[in-house]
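>>> Build me a model:
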Amino acid sequence: MSNKKLAGKTAIITGGGSGIGRAISLRFAQEGAAVHILELNTAVADTLVEAIGAFGGQASVHSCDVSKQEMVCDVVRGIGTADILVNNAGIAHVGDLEHTTEADFDRIYAVNVKGAYNVLYAVVPLMKKQGRGVILNMASIAAIVGITDRFAYSTSKGAVQAMTLSVARDYLPYGIRCNSISPARVHTPFVDGFIAKNYPGKEAEMFETLSKSQPIGRMAQPEEIASLALYLCSDEAGFITGNDYPIDGGFVKLNN
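Predicted coordinates:
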């Protein structure tokens, strides 16, 4: 009998080819899950799939725009089963209300809110039919505390937290658990690109500033988020549903 925590499980991970999603995909595959990565740009996931295959893990990548419901449903229908869903795909926007255009807001909504809904809409009926399932939505501390210049992003992540509670409540009778994770800043290639674009010549200084905004004094590593995701999606967390878990280096409670 395998001692891997996700042995025999099928996991669907959106945005699983890069950043936090990549770390989760790798960790879940290491723990025995058959991982299905949904990515708009499949090229970013190809090397990950190869790496997972090299150690005997199971992974495949599916081209999918989560903002398109018909496409999402077609992909999920092709996969056919899902024990675990990690709703991780998301995009960011920097700007307060007055610097958020309608196009900006629609773009964030389409991916972060409608995208999460679309995948839930496709996957929950499979889990309901099976009589079991675990859902993990990626929220953010931006849904919990006020963060400067994150109007649209914060709004979208607040919606993700609300969806988490609703799904957790509605599908309790079907053996489906639903939780969310709210990270603070995580050191991913996105962060490096953001700093390079917005603070040319001051990259090191800005990286240190952003790192120290967490009371613990650094950003999280994607692998740390993956460890929490693994626990919440494993049978060890079978009594946990309808909760949000900040993983934030003390940002929410200790920034005073």
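>>> Could you use CA atoms for every contact and neighbour count after this?
Noted.
>>> what number of residues lie near the nearest residue to residue 233 once chain neighbours are set aside?
Among residues not flanking residue 233 along the chain, residue 134 sits closest, at 5.9 Å (CA to CA, 6 or more residues apart in numbering). Residue 134 sits with 25 neighbouring residues when counted by other CA atoms under 10 Å.
>>> any residues touching the helix or strand harbouring residue 134, and which ones?
Counting by DSSP states H and E, the element that carries residue 134 is strand 133-138. Strand 133-138 is contacted from outside by 82-88, 116, 127, 160-161, 164, 175-182, 229, 232-233, using CA atoms under 8 Å, 6 or more residues apart in numbering.
>>> And for stretch 4-14?
Applying CA under 8 Å, 6+ apart, the set of residues contacting stretch 4-14 is 21, 25, 28, 30-39, 66, 81-89, 234-235.
>>> Just the buried residues of these.
21, 25, 28, 30-39, 66, 81-89, 234 (16 or more other CA atoms under 10 Å).
>>> what's whichever helix or strand comes after the strand holding residue 134 packed up against?
Using DSSP H and E, the next helix or strand after strand 133-138 towards the C-terminus is helix 151-170. For helix 151-170, the packing partners by 3 or more CA pairs under 8 Å, 6 or more residues apart in numbering; DSSP states H and E come out as helix 102-108, strand 133-138, strand 176-183.
>>> what distance separates the first one from the middle of the whole chain?
It stands for helix 102-108. 20 Å (CA atoms, centre = their mean, to the nearest Å).
>>> compare with the first, here's sequence two:
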Amino acid sequence: MGSDWNSLMRNAHVPPPFIGINGSSPAAPGHRSLHRRVAIVTGGAGGIGAAVTAHLVSLGARVVVGYVGDPDPAEKLVAALNASATAGEPAPRAVAVAADVSDHAQVSRLFDAAQEAFGPDLHVLVAAAGVQDGAYPRVADTSPEQWDRAFAVNARGTFLCCREAARRLARGGGGRVVTFSSSNVGSLRPGYGAYVATKAAVEAMTKVLAKELAGTGITANSVAPGPVATPMFYAGKSEERVAAVAGECPMGRIGEPMDVAPVVGFLCTDAAGWINGQVIRVNGGYI
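Alright, predicted model coming up:
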């Protein structure tokens, strides 16, 4: 069991591009509800973000994959997405851009790079970049540095991206902002003090942003996943703890990135135009 667990920890990843958890395509052939729209996905090279990137491309979007650190996962994902393009599709389908979302100059350059790659019209921001402390310190044991790091990426980073999106996304319809919260905002588990505080801030800001964008045709919503099989989720958790978390879910399992990506994709489409200022908890019933 131990060796299987170690393998799971090493290989926790998003399913290959365009392959759903049951082996099917996330989007039915011909269903191109985001055809030629341009999306920026921060944290778009790993975990849930990579699944979102692949799903948006399958819906016809051209995607800028924002990443930080090792460029290899982003470059491999982009290469796979571009290699799978069919005849007649605009090329490239995706590009990778390094950007630390906590740095306002890098966020601005990320949006500049999107316009340089795909033209002036930007339509979608998915702010999926985030961090979580795998030590799960209680509030009394959280250092100011740990607190500041969580807020720098999760709250400030989302703010900077939303700020830029509010200034640059296309007006008049099709503009979409999707931020990432967490179902932990509802469950309020010990050990998540800083993390939950950042995500509660994201939820509140997203709701305010939705009202501030009145008249633009841009919607702003937040997706709050429950436990999902990603390296961030597994970090610092024992095999027994993961089994306990799975047992707390009515569906009897940990989620997969492709459980979340189609929900994000839907919020980016015209069909979701009447959904605005909402927090969508995608968690299999986990509370």
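>>> Could you get me the TM-score between them?
TM-score of the superposed chains, computed with TM-score structural alignment, normalised by the length of the first structure, equals 0.91; 243 aligned residues with a CA RMSD of 1.4 Å.
>>> related to what we said a few turns ago, which members of the contacts of stretch 4-14 of the first structure are positioned in strands?
Under the assignment DSSP state E, those contribute 34-39, 84-87 to strands.
>>> Which residue in the second structure aligns with the residue nearest to residue 233 of the first structure?
Correspondence of residue 134 of the first structure to the second structure, assessed by TM-score structural alignment: residue 176.
>>> ok, now residue 28 of the first structure?
Aligned partner of residue 28 of the first structure by TM-score structural alignment: residue 56.
>>> ok, and the closest non-adjacent residue to its match?
Leaving aside its sequence neighbours, residue 56 of the second structure sits nearest to residue 265 (CA to CA, 6+ apart; 6.0 Å).
>>> neighbours around that neighbour, how many?
25.
>>> what residue of the first structure matches up with it?
Aligned counterpart of residue 265 of the second structure in the first structure: residue 230 (TM-score structural alignment).
>>> residue contacts, that match?
24, 27-28.
>>> now do residue 43 of the first structure
Applying CA under 8 Å, 6+ apart, no residues qualify as near residue 43 of the first structure.
>>> try 10 Å this time
17, 61, 63 (CA atoms under 10 Å, 6 or more residues apart in numbering).
>>> Most neighbours among those, please name it.
Most surrounded of the contacts of residue 43 of the first structure: other CA under 10 Å gives residue 17, at 28 neighbours.
>>> Without its sequence neighbours, what residue ends up closest to that one?
residue 45 (4.1 Å).
>>> doesn't residue 23 make contact with the one you found?
No: assessed by CA atoms under 10 Å, residue 45 of the first structure is found out of contact with residue 23, at 11.4 Å.
>>> Of those two, which one has the most company?
Remark: of residue 45 of the first structure and residue 23, residue 45 carries more neighbours, 25 against 22, as counted by other CA under 10 Å.
>>> Quickly find the element holding the more buried one.
Assigned by DSSP H and E, residue 45 of the first structure falls in helix 43-54.
>>> Outside of whatever helix or strand comes next after that helix itself, which residues are in contact with it?
Using DSSP H and E, the helix or strand that follows helix 43-54 of the first structure in sequence is strand 58-63. With contact meaning CA under 10 Å, 6+ apart, strand 58-63 of the first structure is reached by 10-14, 16-17, 25-26, 28-30, 32-46, 48-53, 71-72, 75-76, 78-79.
>>> ok, and the spatially closest residue to residue 52 of the second structure that is not a sequence neighbour, which helix or strand is that part of?
Distances taken as CA to CA, 6+ apart put residue 261 closest to residue 52 of the second structure, at 4.6 Å, once the chain neighbours are dropped. Using DSSP H and E, residue 261 of the second structure falls within helix 257-267.
>>> Check the mean deviation of that helix from the first structure.
Compared with the first structure after fitting, helix 257-267 of the second structure has a mean deviation of 0.6 Å; criterion: mean CA distance after the TM-score superposition for the first structure.
>>> Which parts of that helix count as buried, going by neighbours?
Buried, per 16+ other CA under 10 Å, within helix 257-267 of the second structure: 257-267.
>>> And for stretch 166-181 of the second structure?
Neighbour-count burial for stretch 166-181 of the second structure [16+ other CA under 10 Å]: 166, 168-171, 174-181.
>>> Equivalent analysis for stretch 148-167 of the first structure, please.
149-165, 167.
>>> With stretch 271-279 of the second structure instead?
So stretch 271-279 of the second structure, judged by 16+ other CA under 10 Å, has buried residues 273, 276-279.
>>> what's the counterpart of residue 62 of the first structure in the second structure?
Under TM-score structural alignment, residue 62 of the first structure pairs with residue 97 in the second structure.
>>> Next one: its match from residue 268 of the second structure, what distance?
Between residue 97 of the second structure and residue 268 of the second structure the computed distance is 21 Å (CA to CA, to the nearest Å).
>>> what helix or strand does residue 70 of the first structure sit in?
Assigned by DSSP H and E, residue 70 of the first structure falls in helix 69-79.
>>> which residues touch that helix?
10-12, 36, 38, 62-66, 80, 82, 114-115, 117-123, 126.
>>> Swap in 6 Å and give it another go.
Identification of contacts with helix 69-79 of the first structure by CA atoms under 6 Å, 6 or more residues apart in numbering yields 66, 118, 122.
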